[in-house]
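S.K.: Sharing a sequence plus its predicted fold:
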Amino acid sequence: MTRPTGGLAGLLAGRTPSGVYRWHSHLDADALAHTLETAGWRLAHLDRTLDSREEALAALGEVLDFPDHYGRNLDALWDCLRDLPGPTVLLWDGWGALAHAAEPDVRRLLGVLEDRAAEGGFAVLLRGDGPDLGIAGLD
């Protein structure tokens, strides 16, 4: 796992690799969206309590504006993530409730998100309390 340097600014400038990170900022989503847009990125904000992997897959499709044919499974998630229209940050507030309830499912979801982030132009910020899954912080 690569250790981030330079926080959000480092990520947007390419000094920190794209990835899945814990993020402890209290910056509101509108301010984050503005910051991202200034740097040429867009924000997808997932901010709801989810009870299952199926709900998470559906919610990810909604906030990332996937096409209607999105199949709401891990393969379809991967395919649609590869077709994002430009650099994107997914801010996932409240991810921890699902991670506590269904850690294996969340690990699989995060694995797909991490694989896509490794290709660049995509990052995930997990904000809020959650289990220690060995995810580096971006602060």
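M.R.: Received it, and whenever you're ready, just let me know what you need. Numbering: from 1, shown residues only.
S.K.: drop to CA atoms for contacts and neighbour counts, all remaining ones
M.R.: Noted.
S.K.: Shouldn't residue 90 be within a strand?
M.R.: Yes - the assignment for residue 90 by DSSP: H, G, I helix; E, B strand; the rest coil puts it in a strand.
S.K.: Second structure follows, compare the two:
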Amino acid sequence: MSGLAAVLAGRETPGVHRWASGLDVVDVRHAVEHADWSFAHVDGIGLEARRDVLAAIGGALHLPDHFGRNLDALHDCLRDRSGPTVLLWDAWSGFARADTRSFELTVAVLGERPAGEVALEVLLRGEGPAVAVPLLE
């Protein structure tokens, strides 16, 4: 968990990372919340369509009812979060394989945090295709 611990402590820049941890979701949640970050989890098993993935992300992050389940709406809603958040996205590979372009666009939106915006760390956990996402050690 040292890479995640570094993010939570401010020693590593938050963003989108592949993460090879075998920790239980409950243990990850505990560590994240102990650091005073919010925690969200997406179980991506069976999620291959962008609309379904965005609905799962919106639900996990408790985005408002007006969230339009499109990338522009995701971008806008992410800017309105009140505190730093870790989004653990298990089984992301089905979406990455089924719709590579939409996966790349979704990851780009999740990773786009201008200076001064509230931190968002997205952990892509599990095996998957080769993607241009750095590994969090």
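M.R.: Great, that's in hand. For clarity, every value in this text was computed on a predicted model and none was experimentally measured.
S.K.: Let's verify the most centrally placed residue in the first structure: helix, strand, or coil?
M.R.: Central residue of the first structure (Cα atoms, centre = their mean): residue 124, 2.6 Å from the mean position. Here residue 124 of the first structure is strand, with the state taken from three-state DSSP.
S.K.: And the counterpart of it in the second structure, how close does it get to residue 21 of the second structure?
M.R.: Using TM-score structural alignment as the criterion, residue 124 of the first structure maps onto residue 122 of the second structure. Taking Cα to Cα, to the nearest Å as the measure, residue 122 of the second structure and residue 21 of the second structure are separated by 13 Å.
S.K.: how big's the offset between the lengthiest helix in the first structure and the second structure?
M.R.: With secondary structure taken from DSSP state H, the first structure has its longest helix at helix 103-117. With mean Cα distance after the TM-score superposition for the first structure, helix 103-117 of the first structure departs from the second structure by a mean of 1.0 Å once superposed.
S.K.: Pull out the buried residues from that helix.
M.R.: 103, 105, 106, 109, 110, 112, 113, 114, 115, 116, 117 (16 or more other Cα atoms under 10 Å).
S.K.: Report the secondary structure element holding the residue of the second structure most remote from its centre.
M.R.: Ranked by distance from the centre of the second structure (Cα atoms, centre = their mean), the top residue is residue 66, with 20.2 Å. Using DSSP states H and E, residue 66 of the second structure falls within no helix or strand.
S.K.: Translate it into the numbering of the first structure.
M.R.: Per TM-score structural alignment, residue 66 of the second structure is aligned with residue 69.
S.K.: before we move on, what about residue 87 of the second structure?
M.R.: Per TM-score structural alignment, residue 87 of the second structure is aligned with residue 90.
S.K.: wait, doesn't its match sit right on residue 44?
M.R.: Yes - counting by Cα atoms under 8 Å, residue 44 is a contact partner of residue 90 of the first structure at 4.8 Å.
S.K.: number of nearby residues for residue 45 of the second structure?
M.R.: Using other Cα atoms under 10 Å, residue 45 of the second structure has 13 other residues around it.
S.K.: sorry, back to before: please produce JSON lines containing the buried residues of helix 103-117 of the first structure, extended by distance to residue 74 of the first structure.
M.R.: Converted to JSON lines, the buried residues of helix 103-117 of the first structure look like this (distance: Cα to Cα, whole Å):
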{"residue": "103", "distance to residue 74 of the first structure": "15"}
{"residue": "105", "distance to residue 74 of the first structure": "10"}
{"residue": "106", "distance to residue 74 of the first structure": "11"}
{"residue": "109", "distance to residue 74 of the first structure": "7"}
{"residue": "110", "distance to residue 74 of the first structure": "10"}
{"residue": "112", "distance to residue 74 of the first structure": "7"}
{"residue": "113", "distance to residue 74 of the first structure": "10"}
{"residue": "114", "distance to residue 74 of the first structure": "13"}
{"residue": "115", "distance to residue 74 of the first structure": "12"}
{"residue": "116", "distance to residue 74 of the first structure": "12"}
{"residue": "117", "distance to residue 74 of the first structure": "15"}
